[in-house]
Every structure is written in C-alpha cells, then in structure tokens.
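Asker: Sequence first, then the predicted structure:
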Amino acid sequence: MSAPVWDPQQYLRHADHRTRPFLDLLARVQGEPARIADLGCGAGNVTALLARRFPEARITGYDNSPQMLERAAAYASDRLDFVLADAGTWTPGETFDLIISNALLQWVPGHMDRFPDWVGAVASGGTFAFQVPGNFEAPSHVLMRELAGSARWRERVGGVLRHGDAVASPARYLERLAALGCDVDAWETTYLHVLEGSDPVLDWVKGTGLRPVLTALAGDPAGREEFVAEYAGLLREAYPATEHGTVFPFRRIFVVARRSAAG
C-alpha cells in the first residue's frame, strides 16, 4: 500500500475544528521544555502554536509528506525548523524535553512498538504527549470501508484503508507507557463538530481519512468521482443536515506521559 498523497489546502479547510484537540492536549503539558519534537507536524500550523506557547524553545517538526512540509516552511524561523521523516522508522538522535504528536499515530501501524525508542529519548521529567482520532467505528469510516470493500471497488481500493484497530484504547496506551516508567494521564473526548456547507462531512474526510482512496484512484478521475459521489450519498444519510448545520460527532483519545525524574 502506497502512502497517501496529502493536500494541505484541503486539510486546512477545517483547521479550527482540527486544532481544538491539539490545544486541549497542550493544555495538559506541564513545564517549559527547551527542546521539542513535533512528530507528524503536517502543514506546520500546530507547530507554530507550540512556538507561541513555548517562545524560548527550539522546535523541530517532522513529517513524511513533502506537500505538507512545503506548506510548513512558511513558519520556519531560527528556532523552528522542519525535517522530512517517517514516524514508522524515526528514532530520535538527541534528547527532547517534549515529544508531541497530533493526529498522526493512527497512520503508523504498530506505533506502540515505537514507544520505547521515543520515551527513551525524552529527558528525565520530560513528556511524551499525543492525541489520535478514536472514531474508526463511526459511520464516516465504516461506510468508507464498506464501500471500498464492495464488489464494485474491492479490487482497486479494498485494501487501502485503515481499520478499527488503527489506534488502541486509552487503557492500553496507559498500560504500555506506565510500563516504560511514565506517569500517564489518558482520557477520551467526543467533540460534536457543527459543520456548515454542502456535504461537509465528505469535505472533512477528503482532507484525512479518504486520502488513501483518493490517492489510489488518482489516475482515474472518472472512477474517483464515482466513488466520491456514492460515498457522499451514504454520508448524507448518516449525518443529515439540520437547521443548525451538520453535527459530526468525533471521538478522540489523549495521552500525556511524563517520564519520572528518576527514569
């Protein structure tokens, strides 16, 4: 399965809603870290929020998408830089006071196996913090997978999407990180995003979860439009528009793991 091609402009269309979980995560990070890694920095907009929150820190954003990093470059400064790196293989070459990751790890199969290397690179008293979507059993994703696995589409896109086990439960994350010597704060929240416009849930997933299908069908514009149109109809039934907008429930999982001072 090839990596999805990202569209920063599409991703940022819902930047306000997407940024809120990061701010909620960041609010639970203590201390004043001097050296920070933003793993999966994307378009750099949340990395810029890190720089604002910790004005004396030296920050590096890591991402495996050249398209996203090109957009992120606009935020670069003498204390904020961006590096091409794949989280599936990234091993820190230095010690960080904070390694933070926003809506990335669901794209990294077996990401908990990477925790020992990452926690091992966190300074004593430092923090490893992340948030991931926990909505893989929501209609938006179930319908996408069912359509991709249907007789019409399975040969072309049946194997490109993530499944319900793309992320672990908060309890499993807590257990794994506690075993690595961390004090762990883990929780989950379901946001009720009120989206505006025509087919707003489709517009949301076109920036994230639908990217593997859009990438796989990039060479067949007509087929791509056919898939999107069929999926859009299913989403309209699952998320009907109301006079107040389209309500899009979105569960997210948060973890803040602080390495003990003796660790």
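Answerer: All right, it came through fine.
Asker: CA only for contacts and neighbour counts going forward, please
Answerer: OK.
Asker: isn't residue 4 right up against residue 211?
Answerer: Yes. Between residue 4 and residue 211 there is a contact at 5.6 Å, judged by Cα atoms under 8 Å.
Asker: Now for the residue nearest to residue 164 when sequence neighbours are not counted: which residues touch it?
Answerer: Leaving aside its sequence neighbours, residue 164 sits nearest to residue 136 (Cα to Cα, 6 or more residues apart in numbering; 4.9 Å). For residue 136, the contact set (Cα atoms under 8 Å, 6 or more residues apart in numbering) comprises 142, 163, 164, 165, 166.
Asker: Give the burial count for the second one, as a bare number.
Answerer: Residues contacting residue 163 under the criterion other Cα atoms under 10 Å number 14.
Asker: which residues of the stretch 151-263 of the chain fall in strands?
Answerer: 182-195, 241-242, 245-259 (DSSP state E, counting those that start in this stretch).
Asker: The structure to be compared is supplied as follows:
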Amino acid sequence: MTSPTWDPQQYLRHAGHRTRPFVDLLTRIDAEPARIADLGCGAGNVTALLADRWPTARITGYDNSPQMLEQAERYAGPRLDFAYADAATWTPEETYDLIVSNALLQWVPGHADRFPVWLDALTPGGVFAFQVPGNFTAPSHTILADLRESPRWRDRLRGVGDRAGAVLEPEDYLNRLTALGCAADVWETTYLQILQGEDPVLDWVKGTALRPVLTALADDPKARDAFITEYATALRAAYPAGPHGTVFPFRRIFAAARKGTAI
C-alpha cells in the first residue's frame, strides 16, 4: 500500500483536540528521562511539549513523512532534533529513558510485534508510552470503508487506507506489555469533542483517516471531489450540527509501561 501524503497544515487545524490526549498521557509518566525518542513526531508540536516537560533532556523526534519533518524542524534546538525513521522497521541504535508515541501506531500493521525491540532499547526502569485512536468502529470510519467498497469506488479504492484491526484492545496491550516484563498502566478515554465550522468532521478526517484516499485520487481531482462530496453528505447525517457545534466522540487508548519495575 502506498504511504499517504501528509498535509501538516491540515493536520494542525485541530491541534488543540489532537494534542489533548498526548498531554493526558504525559501526566501519567512519572520519570525524569535524560534521553527521549518521540516515534511518529509528525509536525513536531507535541515533541516540543516533551522539551517543555523535561527541559534538560535530549530529545529526537522520528517520522517517515518528509512533509511532517520539514514542518517539525521549526522546533529544533540544542537539545531537540528530528530524523527520518519508519516505525515499521525502526530498531534503535542507542538507549533511551523514554520512548513515546502519539497517534502513530495505528498506521503500523503488527506494531505490537515491535514492542520487544523497542523495550530492549530502554534503560532499566525506562518507560514506553503511547496513545492510539480506538474509534475504528465509529461512523467516521465505517462510512469511509463502506464508500471505498461501494460499486462506484471499489475498483480504485478497495483496501486503500483499510485499518480494520489496526489497534489492539486495552487488555491486549496490557497482556503484551506485562508478558514482556513491564509494569503497565493501560486505560481508555472517550473525548466528546465539539468541532466548529462547516463540515467539521470532514475537515478533521482530511488530516488523518482520509489521507490515503486523497493520495490515491490525487491525480484525478474530479474523482477526488466527487468522493469528498459523497462522504461529506453521509458525515453530516451521522454527525449533525448542534447549537454549539458538532459533537465528535473520539475514543483513545493509552499505555505507559515501565521496564522491569512498578509504575
């Protein structure tokens, strides 16, 4: 499957809502790391939060999107840098006190199989922490999947961006991390986000779930616009606007695992 082309500006249009789960994750990390890896750093805005939280730490943000890394460079500094890495194959070449990942692993098939490699790169007592979306049965995703498989689109879009089974359930992450010798804290939260503007859920998914489709149809603007119109109509019915905006529930799954000792 072709990797989606990312649009940092579109992604950052909802930066407040997208950042909140990462901030919540950080509150559950009781550590003073000297060396940190941010796996899937994206546009760098959440990596900068790591530097704010641990100002003396040396931090590297990793991503496989040239567009995102270019945007992230604006946050680079004496203790904060960025580098290319693909999480599907990333094998750390040094040790870290904290490896953190924000809304990346759902894009990495079989990501839990990489946990042993990443945990091996942690110092004793080091922490591996991540959050992933847990909303793949929500209308925003099921409508998209149904459209891709519809007679009009299936020949061009069948399987494009399909992430059914992209993440594990919380108890599965807990079992995996515990079996690897970690003391793991795993939880979930559903955020009731209020989005503003015209077609706000469409605007949200244009930064994330819709990227594979937009990439696949990039050479056919007429088809791209037709798909977006069809998708937007269905999203309006699934997420009607209210008096204060459009409520967009979003489930997130979190884990913080300390290597070898209790959290």
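Answerer: Arrived safely. All of these numbers come straight from a predicted model, not from anything done at the bench.
Asker: tally of neighbours for the nearest residue to residue 93 of the first structure once chain neighbours are set aside?
Answerer: Nearest residue to residue 93 of the first structure in three dimensions, chain neighbours excluded: residue 121, at 8.0 Å (Cα to Cα, 6+ apart). Residues contacting residue 121 of the first structure under the criterion other Cα under 10 Å number 20.
Asker: Aligned to the residue nearest to residue 164 of the first structure, what sits in the second structure?
Answerer: Counting by TM-score structural alignment, residue 136 of the first structure corresponds to residue 136 in the second structure.
Asker: what's the helix or strand for its match?
Answerer: Using DSSP states H and E, residue 136 of the second structure is not contained in any helix or strand.
Asker: Let's verify residue 14 of the second structure: helix, strand, or coil?
Answerer: helix (DSSP: H, G, I helix; E, B strand; the rest coil).
Asker: Is residue 217 of the first structure in contact with residue 223, as I believe?
Answerer: Yes. Using Cα under 8 Å, residue 217 of the first structure is in contact with residue 223, at 6.8 Å.
Asker: Those two: which is more packed in?
Answerer: Set residue 217 of the first structure next to residue 223 and count neighbours by other Cα under 10 Å: residue 217 wins out with 17 against 14.
Asker: how much space between the residue in the second structure sticking out farthest from the centre and residue 216 of the second structure?
Answerer: Ranked by distance from the centre of the second structure (Cα atoms, centre = their mean), the top residue is residue 151, with 30.3 Å. Residue 151 of the second structure sits 17 Å away from residue 216 of the second structure, going by Cα to Cα, to the nearest Å.
Asker: Kindly report the same for residue 153 of the second structure.
Answerer: For residue 153 of the second structure relative to residue 216 of the second structure (Cα to Cα), the value is 11 Å.
Asker: of these two, who's got more company?
Answerer: Taking neighbours as other Cα under 10 Å, residue 153 of the second structure and residue 216 compare with residue 216 leading, 19 against 14.
Asker: check contacts around the more buried one.
Answerer: Counting by Cα under 8 Å, 6+ apart, residue 216 of the second structure makes contact with 157, 160.
Asker: who's in contact with stretch 226-236 of the first structure?
Answerer: Under Cα under 8 Å, 6+ apart, the answer for stretch 226-236 of the first structure is 139, 140, 143, 144, 147, 199, 201, 202.
Asker: What residues sit buried inside the longest helix seen in the first structure?
Answerer: Determined from DSSP state H, the single longest helix within the first structure is helix 221-238. Within helix 221-238 of the first structure, the residues scored as buried using 16 or more other Cα atoms under 10 Å are 224, 227, 228, 231, 232, 234, 235, 236.
Asker: need the helices for the second structure, in chain order.
Answerer: 8-11, 15-27, 45-53, 66-72, 115-120, 139-148, 154-157, 170-179, 200-205, 211-216, 221-238.
Asker: Nearest to residue 102 of the second structure, out of those helices?
Answerer: helix 15-27 (6.3 Å; Cα to Cα).
Asker: which part of the first structure lines up with stretch 9-22 of the second structure?
Answerer: Using TM-score structural alignment, stretch 9-22 of the second structure pairs with 9-22 in the first structure.
Asker: ends of the matching stretch, how far apart?
Answerer: 19 Å.
Asker: Name the residue closest to the centre of the first structure, please.
Answerer: Nearest to the first structure centroid, counting by Cα atoms, centre = their mean: residue 103, 1.7 Å.
Asker: nearest residue to that one other than its sequence neighbours?
Answerer: Closest to residue 103 of the first structure by Cα to Cα, 6+ apart is residue 132, at 4.5 Å.
Asker: pretty sure the one you found is in contact with residue 105, am I right?
Answerer: Yes. With contact defined as Cα under 8 Å, residue 132 of the first structure and residue 105 form a contacting pair (6.4 Å).
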